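[1] Okay, structure incoming, though there's no sequence with it:
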């Protein structure tokens, strides 16, 4: 009787374990989950397009062969190849981007909440780095052929420190890495200047100037 009670008590745990394993076995059987942009998006990503509607074009993306327009305030352009524009990546845990930087161009401090980043310099000279959660700074000047990794969720940046254009490609450990740019989070919204001043110790006049440049209000 005691043994039977133990079995009965452990059944919910066993059920959860087998359900978990079953869900993984189903995921392994499914070859792919091409994003269906017309269907609702859930926490796990885009819904799957019916296989009968999938074509080879869903698995091909040609946007990374063209240089981006760097005529902007940061003198840089980023061309993403993530699941939001490349449906065949959905659910596969990988994605790419192309970054073009004019001389003096910068990719400001930003984070990717959903992925680590691996950047390969193809042309030019780039100073790149990140800040750990212990506030240790790791940065280095990268030359053509150099690779640097930026751990998931950590603030990082890239600057073209050379006299010619720079180009790097970055890969991510997620089809939807996410993006939050620190400058935009602070100065491209309607968060009151007083709150930003209190939380960053910046002068209100400086904050208002940056809001004017980046499009923020209040």
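    Received, thanks. Not measured: the values here are computed from a predicted model. Numbers count the residues shown, from 1 in each chain.
[2] Going by C-alpha atoms from here, please, whenever you check contacts or count neighbours.
    Noted.
[3] count of residues packed around residue 217?
    With neighbours defined by other CA atoms under 10 Å, the count for residue 217 comes to 14.
[4] just residue 84 next, same as before
    That count, for residue 84 with other CA under 10 Å as the rule, works out to 17.
[5] Distance of it relative to residue 23?
    25 Å (CA to CA, to the nearest Å).
[6] cool, and residue 93?
    Applying CA to CA to residue 93 and residue 23 gives a distance of 17 Å.
[7] Those two: who's more crowded?
    Neighbour totals were compared for residue 93 and residue 23, and residue 93 leads with 15 against 10 (other CA under 10 Å).
[8] In the protein, what residue spans correspond to strands?
    Counting by DSSP state E, the chain has strands at residues 76-81, 95-101, 106-111, 117-123, 126-131, 137-142, 147-150, 156-160, 166-172, 180-181.
[9] Can you say which of those is nearest to residue 29?
    Counting by CA to CA, residue 29 lies closest to strand 95-101 out of those; the figure is 21.7 Å.
[10] can you pull the contacts of the residue nearest to residue 143 when sequence neighbours are not counted?
    Counting by CA to CA, 6 or more residues apart in numbering, residue 143 lies nearest to residue 125, which is 5.0 Å off, once chain neighbours are set aside. Contacts for residue 125 (CA atoms under 8 Å, 6 or more residues apart in numbering) come out as 141-144, 160-162, 166.
[11] again with residue 34
    Residue 34 neighbours (CA under 8 Å, 6+ apart): 47-49, 54, 58, 87-91.
[12] could you flag which of those residues are buried?
    47-49, 54, 87-91 (16 or more other CA atoms under 10 Å).
[13] Next one for the comparison:
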């Protein structure tokens, strides 16, 4: 009888410990659903390691494109990124953002992203298109319009109105990768004669584009 009672007490203690452990973990997640990236540590498939939560301030949850350096594209367009590298509080959340400023006639060349993307027009007018082997899906966007760009689908955006145009984008990745067709084709060291043959492009044009985009060969 005593041994049975001791066994029951042991089981009860184990159950209480398990419940306490589970409750503590759940409440910890509830109390803190953020993880500021420690960018000095290696990135991992699940994101960067967290900086101590007591070092996080209210300002860490805010990010502004104002005063930040943009990335110029060779098409009269300036891109401002808000990935985990610029905005460490995005760590582990699976999202990021960008802002594009397009001069009149400016555009983003054909490219694809390794994340799903939504673009919203803030100012001006855009002609945009999704490309597939059999069909293109083209739209004209004005302020307030939103368009979705599925992951890996080649597409372009062009300022088709008068004056400057502005759009913002949201990505389903904290650090999306952008693959531009012109870089894939011409910013490499494949000999021009070979690239001309395998791309169905004129050799003179291949050399011209290689020179423009710092390719060799």
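    Sure, I can see it. This is a predicted model, so every value here is computed, not measured.
[14] so what number do they get for TM-score?
    After superposition, the two chains reach a TM-score of 0.79 (TM-score structural alignment, normalised by the length of structure 2), with 191 aligned residues with a CA RMSD of 2.4 Å.
[15] coming back round to it: could the strands of structure 1 go into JSON lines alongside distance to residue 196 of structure 1 and mean neighbour count?
    Listed next are the strands of structure 1 as JSON lines, based on distance: least, CA to CA, whole Å; neighbours: other CA atoms under 10 Å:
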{"stretch": "strand 76-81", "distance to residue 196 of structure 1": "26", "mean neighbour count": "21"}
{"stretch": "strand 95-101", "distance to residue 196 of structure 1": "29", "mean neighbour count": "24"}
{"stretch": "strand 106-111", "distance to residue 196 of structure 1": "17", "mean neighbour count": "20"}
{"stretch": "strand 117-123", "distance to residue 196 of structure 1": "29", "mean neighbour count": "19"}
{"stretch": "strand 126-131", "distance to residue 196 of structure 1": "21", "mean neighbour count": "21"}
{"stretch": "strand 137-142", "distance to residue 196 of structure 1": "24", "mean neighbour count": "14"}
{"stretch": "strand 147-150", "distance to residue 196 of structure 1": "27", "mean neighbour count": "18"}
{"stretch": "strand 156-160", "distance to residue 196 of structure 1": "21", "mean neighbour count": "23"}
{"stretch": "strand 166-172", "distance to residue 196 of structure 1": "31", "mean neighbour count": "22"}
{"stretch": "strand 180-181", "distance to residue 196 of structure 1": "16", "mean neighbour count": "16"}
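[16] Switch these over to a markdown table; also include distance to residue 41 of structure 1.
    Below are the strands of structure 1 laid out as a markdown table (distance: least, CA to CA, whole Å):
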| stretch | distance to residue 41 of structure 1 |
| --- | --- |
| strand 76-81 | 18 |
| strand 95-101 | 18 |
| strand 106-111 | 22 |
| strand 117-123 | 24 |
| strand 126-131 | 31 |
| strand 137-142 | 36 |
| strand 147-150 | 27 |
| strand 156-160 | 28 |
| strand 166-172 | 20 |
| strand 180-181 | 20 |
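[17] Which of those strands sits closest to residue 70 of structure 1?
    Comparing the strands of structure 1 by CA to CA, strand 76-81 comes nearest, at 4.4 Å.
[18] residues contacting the most centrally placed residue in structure 1?
    Among the residues of structure 1, residue 177 comes closest to the average C-alpha position under CA atoms, centre = their mean, at 3.1 Å. Residue 177 of structure 1 makes contacts with 82, 95, 112-116, as judged by CA under 8 Å, 6+ apart.
[19] want to throw those residues into CSV with distance to residue 129 of structure 1?
    Converted to CSV, these look like this (distance: CA to CA, whole Å):
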residue, distance to residue 129 of structure 1
82, 23
95, 21
112, 14
113, 17
114, 18
115, 16
116, 13
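[20] quick one: the helices in structure 2?
    2-31, 181-186, 192-199, 203-212 (DSSP state H).
[21] Show me which residues of the last one are buried.
    For helix 203-212 of structure 2, the neighbour count (16+ other CA under 10 Å) marks 203, 206-207, 209-210 as buried.
[22] tell me the average deviation of that helix from structure 1 after fitting.
    With mean CA distance after the TM-score superposition for structure 1, helix 203-212 of structure 2 departs from structure 1 by a mean of 0.8 Å once superposed.
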